[in-house]
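S.K.: Here is a sequence together with a model predicted from it:
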Amino acid sequence: MPFTDDTADALRAAVWLVNSAEDPDTLTDAADEAALLLEFPYTGRLDRDTTEIEQLRALRPELRAMLLAERDDMAEHVNRALAGVTVTPRLTRHGDLDWHLHAVDDDRPLAERVLVETAMALVDVIRADEGSRISVCADDTCQALALDLSRNRSKRYCSTTCANRNAVAAYRARRAG
């Protein structure tokens, strides 16, 4: 994997959040937000209210555009995101994470922190020219994002469900052909 743990975690969280907008929407209430926070334990301010959920939901199209942008456009998205906040960078460690960078205060709204953490992770993606690791799922019926952090760049599907569906279809096509 070409990225540090905090970069990979921020990318996974952003992809999860973007994919929560797919049908069916999986970020509609406090239980859905709790699932996000269980999978990606953000530190700092957590309001856990309808405003916070709506801010996260509203962030999804911007994150999708950032994550899928070509390299130069991705840099513009990142610069725009970082210019829109008061950046107060500091090194921190907590939980199982070793020293890593937090770019905004912990008391900022969760959606703002997610946006900035995604932007900071994309700095690493841009610098390593690894944007091809983020794509739309290879399943023709799916528009979710696939994040490939594998060494051999083999991940094409957003989930096991899509991968299995396509493997079964390919098997049936070979058997019929």
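M.R.: Perfect, thanks for sending it. Numbering: from 1, shown residues only.
S.K.: CA only for contacts and neighbour counts going forward, please
M.R.: Noted.
S.K.: which residues touch residue 116?
M.R.: 81-82, 103-104 (Cα atoms under 8 Å, 6 or more residues apart in numbering).
S.K.: which among those end up buried?
M.R.: Neighbour-count burial (16 or more other Cα atoms under 10 Å) is assigned, among those, to 81-82, 103-104.
S.K.: which one of these sits closest to residue 169?
M.R.: Nearest to residue 169 out of the buried ones among the contacts of residue 116 is residue 81 (Cα to Cα; 40.8 Å).
S.K.: re earlier: so which of the contacts of residue 116 comes closest to residue 44?
M.R.: Nearest to residue 44 out of these is residue 104 (Cα to Cα; 10.3 Å).
S.K.: Is the closest one in a helix, a strand, or coil?
M.R.: coil (DSSP: H, G, I helix; E, B strand; the rest coil).
S.K.: repeat for residue 92
M.R.: Going by three-state DSSP: residue 92 is strand.
S.K.: and here's the other structure:
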Amino acid sequence: MDLQTPDRQVRLAVDLVNTRTREPEQLTTPADVRAFLLEHGEADPVTLDEDDLVAVRGVREQVREVFHADPRTAALKLNELLEEYAVRPYLSDHDGSPWHLHVAKPGVTWAEWLAATTALGLATFAAGHGFEALGVCAAVDCERVFANAAEKRPRRFCTPRCSSRTRVASYRARQHAQ
């Protein structure tokens, strides 16, 4: 449970939120959460149970609120998460790993670690890029979130596919209206 680079923390936050969209729920078992954590660079052992699954889903919904809120509310939410879950960063070389930073208390659950890590990542990202760089896809049939660090290219869609699908639907609607 180590503190990752800010880019990885933001990707972790985005991907965590996107495990529940209009698509089927992706975190249905503790094994799903384990696979998610391993895919995002965590090392074994990753041991979870049903309580962990419920707690991780709860953290996911708290992190989701950041993407849907206005900047002041998002900042308040991140500060609440940091206050509840994060500690002063400290260096660790546990289990023979290279020195790295931790921001969660030693021995916390995976949900608590996710809350601290994603909150710090999103707070750092928002401080550097503004809250407008955190978004929810504008496609009417999508609920995915994204983080866009490109300063000159504001983004409204999570993927080019959603953008194209929306553009085509808009074109067809205009054609049908004529």
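M.R.: Noted; the coordinates are in hand. Since the model is a prediction, treat every value here as computed from it, not as a measurement.
S.K.: And the TM-score between them?
M.R.: Once superposed, the chains reach a TM-score of 0.75 (TM-score structural alignment, normalised by the length of structure 1), with 170 aligned residues with a Cα RMSD of 3.2 Å.
S.K.: Next, format the buried ones among the contacts of residue 116 of structure 1 as a markdown table and append distance to residue 111 of structure 1.
M.R.: Below are those laid out as a markdown table (distance: Cα to Cα, whole Å):
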| residue | distance to residue 111 of structure 1 |
| --- | --- |
| 81 | 12 |
| 82 | 13 |
| 103 | 13 |
| 104 | 12 |
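S.K.: what ranges do the strands span in structure 2?
M.R.: For structure 2, strands defined by DSSP state E occupy the ranges 86-92, 100-104, 134-136, 145-147.
S.K.: what does the second one contact?
M.R.: With contacts defined as Cα under 8 Å, 6+ apart, strand 100-104 of structure 2 is touched by 1-4, 85-93, 112-113, 116-117.
S.K.: mean per-residue distance, that strand to structure 1?
M.R.: Here strand 100-104 of structure 2, set against structure 1 after superposition, deviates by a mean of 2.7 Å using mean Cα distance after the TM-score superposition for structure 1.
S.K.: And for the last one?
M.R.: Taken against structure 1, strand 145-147 of structure 2 registers an average deviation of 1.9 Å after superposition, with mean Cα distance after the TM-score superposition for structure 1.
S.K.: what separates that strand from the chain centre, distance-wise?
M.R.: Using Cα atoms, centre = their mean, to the nearest Å, the distance from the centre of strand 145-147 of structure 2 to the centre of the chain it belongs to is 8 Å.
S.K.: helices and strands around it, which ones?
M.R.: Contacts defined by 3 or more Cα pairs under 8 Å, 6 or more residues apart in numbering; DSSP states H and E place strand 145-147 of structure 2 against helix 6-17, strand 134-136.
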